[in-house]
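>>> missing the sequence, but the structure's below:
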């Protein structure tokens, strides 16, 4: 039997190593952070489904509106959504608002 791509070595990888290692060192705070990250990712995907390729720009606009309204929690939420969709855009926006403080 010939390999389809002979330059790629065929060997097994232990995919469970990282998961087992992380589970041994997991703390209670990690579970909360993981749940929060899943929620942000879920909402980012819903936002993407609603707005398509302009979803990151919409999230940035929501963050700007929340900041203008004085809603820091809402601003952080929308920056997190934007970061899931377009990290450079979210980081640039976060830097911009940090300079204005």
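Ah, there it is. These numbers come from a predicted model, not from an experiment. Residues are numbered from 1 along each chain as shown.

>>> From here on, just use CA atoms for contacts and neighbour counts.
OK.

>>> Please list all residues in contact with the most centrally placed residue in the chain.
The centre of the chain sits closest to residue 84, judged by CA atoms, centre = their mean, with a distance of 3.5 Å. Residue 84 sits next to 40, 41, 44 when contact means CA atoms under 8 Å, 6 or more residues apart in numbering.

>>> ok, now how distant is the last one from residue 51?
When CA to CA, to the nearest Å is the yardstick, residue 44 and residue 51 sit 10 Å from each other.

>>> Okay, one more to line up with it:
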């Protein structure tokens, strides 16, 4: 049987398993942000944000979190990271780790 696109990879791989394995090996301390006014509100805000910015929504939420952090707005930062987490868990974790280790 001929392939329609010869350059396309034939095997799909779930890379989440690899990240979990790496995370267990590093034994990195878990940083937690307090929940922001319930998950329903965050999910609704994340869906509206996605409706406005599309596939760039997670990156835009990360940028908003960085701006809020620079302005000293802790609640705003936590809210934007929570929205980013709804859209892209890895990006939110990376942003959270970067921002919170900056303070140390």
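It's in. Since the structure is predicted, the reported quantities are computational estimates derived from the model, not experimental observations.

>>> Quantify their similarity with the TM-score.
Scored by TM-score structural alignment, normalised by the length of the first structure, the superposition of the two chains gives a TM-score of 0.65; 68 aligned residues with a CA RMSD of 1.2 Å.

>>> could the contacts of residue 84 of the first structure go into JSON lines alongside secondary structure and neighbour count?
Shown next, in JSON lines, are the contacts of residue 84 of the first structure (DSSP: H, G, I helix; E, B strand; the rest coil; neighbours: other CA atoms under 10 Å):
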{"residue": "40", "secondary structure": "helix", "neighbour count": "19"}
{"residue": "41", "secondary structure": "helix", "neighbour count": "17"}
{"residue": "44", "secondary structure": "helix", "neighbour count": "22"}
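
>>> what about the helices in the second structure?
16-26, 39-53, 57-71, 74-87, 89-102 (DSSP state H).

>>> With respect to burial, which of the ones you listed scores highest?
Across the helices of the second structure, averaging neighbours per residue (mean count of other CA atoms under 10 Å) puts helix 74-87 on top, at a mean of 22.

>>> Where does that one end up in the first structure?
Aligned by TM-score structural alignment, helix 74-87 of the second structure corresponds to residues 72-85 of the first structure.

>>> Against the second structure, what's the mean shift for that stretch, could you check?
For stretch 72-85 of the first structure, the mean deviation from the second structure after alignment is 0.2 Å (mean CA distance after the TM-score superposition for the first structure).
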